[in-house]
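In: Just need the structure, nothing else, for what follows:
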Amino acid sequence: MVSSLNAASAYSMARPAIAPDQGSPSATVQRIGSAAEEFAQQMQQFDAAATGAMTGGTGTHHLVQTIAEAQLAMETVVTIRNKVVEAYQEILRMPV
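Out: Below is the predicted model:
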């Protein structure tokens, strides 16, 4: 038989999973934010390399390498976005 003390203890242990602390952002939110910042830095590096190639300040090898890195970063972001949209659509299809 479950005593009221055991039930209260189980509830207090499960409470953070149900209602996490609203004061601090979760680790997932922080990781998403840092990934977005890294993506923005990658695009800025690409812009700088493209501008440098147009003005003659950057070599072709560096430009091609930067384009490949930017392409990989863009494909990753698009894939993540597609997964988020797919999950959202799946939630919308759930019966209430």
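
In: Every contact and neighbour count from this point should use C-alpha atoms.
Out: Noted.

In: Now do the buried residues in the helix or strand Gln65 falls within.
Out: Here Gln65 sits within helix 60-93, counting by DSSP states H and E. Neighbour counts over helix 60-93 (16 or more other C-alpha atoms under 10 Å) mark 63, 66-67, 69-70, 73 as buried.

In: and which of the residues you listed is nearest Asn6?
Out: Ala73 (49.3 Å; C-alpha to C-alpha).

In: Touching, that closest one and Phe39? I think so.
Out: Yes: look at Ala73 against Phe39 with C-alpha atoms under 8 Å: they come within range, at 6.7 Å.

In: to compare against the first, here's another:
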Amino acid sequence: MDVRSLFAAQQYAASRPAMEPEPDSRGAGARLAGAARDFAATLTESEEISDAAMTGDADPHALVQALAQSELAVETVVTLRNKVVEAYQELLRMPV
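Out: Got it, this is the predicted structure:
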């Protein structure tokens, strides 16, 4: 066995724990699912406040705040979708 390959194997073994995910960290799928639940909850809350405002049971300030929150949530989701589509198109353009 060559000394350089032994040294490389030792360096790899030493750096491997630094690359492993932390045991308490959530995966990307779980984080994405949580973000989708938060998005749906924001839209549901805004819809309930809008319904209450139409019947006169809600404060106008709460309505404006709910509309701003839902607008921000939709803009964020649209931006995320655009980034995902852009990344997918970039992968399609890669030579095989």
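
In: TM-score them against each other, please.
Out: Laid over one another, the chains give 0.75 as their TM-score (TM-score structural alignment, normalised by the length of the first structure), with 91 aligned residues with a C-alpha RMSD of 2.7 Å.

In: For the buried residues of helix 60-93 of the first structure, give me a markdown table that also has distance to Thr79 of the first structure.
Out: Below are the buried residues of helix 60-93 of the first structure laid out as a markdown table (distance: C-alpha to C-alpha, whole Å):
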| residue | distance to Thr79 of the first structure |
| --- | --- |
| Leu63 | 24 |
| Thr66 | 20 |
| Ile67 | 18 |
| Glu69 | 15 |
| Ala70 | 14 |
| Ala73 | 10 |
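
In: Considering the residues you listed, which is situated nearest to Ser34 of the first structure?
Out: Using C-alpha to C-alpha, the buried residues of helix 60-93 of the first structure come closest to Ser34 of the first structure at Ala73, 13.7 Å.

In: Quick check: that closest one vs Arg93 of the first structure, distance?
Out: Using C-alpha to C-alpha, to the nearest Å, Ala73 of the first structure is found at 31 Å from Arg93 of the first structure.

In: just Ala40 of the first structure next, same as before
Out: Ala40 of the first structure is 33 Å from Arg93 of the first structure, where distance means C-alpha to C-alpha.

In: How about Asn82 of the first structure?
Out: Distance from Asn82 of the first structure to Arg93 of the first structure, by C-alpha to C-alpha: 17 Å.

In: go on, Ile67 of the first structure?
Out: Distance of Ile67 of the first structure to Arg93 of the first structure, computed by C-alpha to C-alpha: 39 Å.

In: so which strand or helix has Ala35 of the second structure?
Out: Secondary structure from DSSP H and E places Ala35 of the second structure in helix 28-55.

In: What of Arg26 of the second structure?
Out: Using DSSP H and E, Arg26 of the second structure sits within no helix or strand.
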